[in-house]
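Trainee: when you get a sec, could you give me coordinates for this:
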Amino acid sequence: MAVYNVRLINEAEGLDETIEVDEDEFVLDVAEAEGINLPFSCRAGTCSTCAGRVIEGDVKESGGNPDMFFNSGQRAAGFRLLCISYPTSDCTILTNQEPNISQF
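Mentor: Model prediction:
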């Protein structure tokens, strides 16, 4: 089983932490287990509260309906729902991005 380094950044919250996430674990779940407070609501990929923006590497979403929240430009900019995202490589993610979705 692969384990990836996932760097979580939110300058406004003073967050810059790297966590190890197994390829079959959700980023949000591991962050929470590590004591990192990230926004979430449904935990099922049916809202955009947990939106993050992947700026390096990649994640794969499983379940939910992320295309209901992100258009193709937003997807290309790296927006993903962290409650249903598994890492597929080492990656860097900007957290708390729901307010920024409409800028793309």
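
Trainee: only C-alpha atoms for contact and neighbour calcs from this point on.
Mentor: Fine.

Trainee: can you tell me which residues contact V6?
Mentor: Contact analysis of V6 by Cα atoms under 8 Å, 6 or more residues apart in numbering lists T18, I19, E20, V21, V27, P87, D90, C91, T92, I93.

Trainee: ok, of those, which come out buried?
Mentor: Among these, the ones that count as buried by 16 or more other Cα atoms under 10 Å are T18, I19, E20, V21, V27, P87, D90, C91, T92, I93.

Trainee: now show me the structure for the sequence below, then we'll compare the two:
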Amino acid sequence: MPYKFNDARRNKFPKAKYRVTNCSEYNESLRQRGDVTLWVSDDVVQNWASPRRKTRGGQARYSDLAIEICLTLRAVFRLLLRQTQGFVLSIAKLMGIDLAVPDFSILSRRGKG
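Mentor: This is a model prediction of the structure:
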């Protein structure tokens, strides 16, 4: 087994020691780890809805940009599709923007392309 390769002499390897030299900077960096700041530009809000198609068929309700933003947030925060829908909805609510958020099934279908 590869994880047991050095098992017989594991206690002979020196343990790595780390020393914090500036405690105030270290504490501040630990505090900032939990900070989540999102910024949504006005261009995104204006281009959230899909433009009307000139061809036959159903009209897309959300633009490719909206789907891409939702799926990017999903990848960054490692969310499931339903959690992504709720997360984007809560961001829109916090920002005071009235956006129609794509359903998880729409994200699934349009995310494959």
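
Trainee: let me see the TM-score of these two.
Mentor: Remark: TM-score between the superposed chains equals 0.30 [TM-score structural alignment, normalised by the length of the first structure]; 49 aligned residues with a Cα RMSD of 3.8 Å.

Trainee: still on that earlier bit, now, the contacts of V6 of the first structure that are in helices?
Mentor: Members of the contacts of V6 of the first structure lying in helices (criterion: DSSP state H): V27.

Trainee: need the contacts of V6 of the first structure in TSV (columns: distance to E56 of the first structure).
Mentor: Listed next are the contacts of V6 of the first structure as TSV, based on distance: Cα to Cα, whole Å:
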residue	distance to E56 of the first structure
T18	13
I19	15
E20	15
V21	15
V27	15
P87	11
D90	8
C91	5
T92	5
I93	7
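
Trainee: so which of the contacts of V6 of the first structure are in strands?
Mentor: Residues from the contacts of V6 of the first structure lying in strands, with DSSP state E as the criterion: T18, I19, E20, V21, P87, C91, T92, I93.

Trainee: now, which of those residues sits nearest R80 of the first structure?
Mentor: Of all those, I93 has the smallest distance to R80 of the first structure: 9.3 Å, by Cα to Cα.
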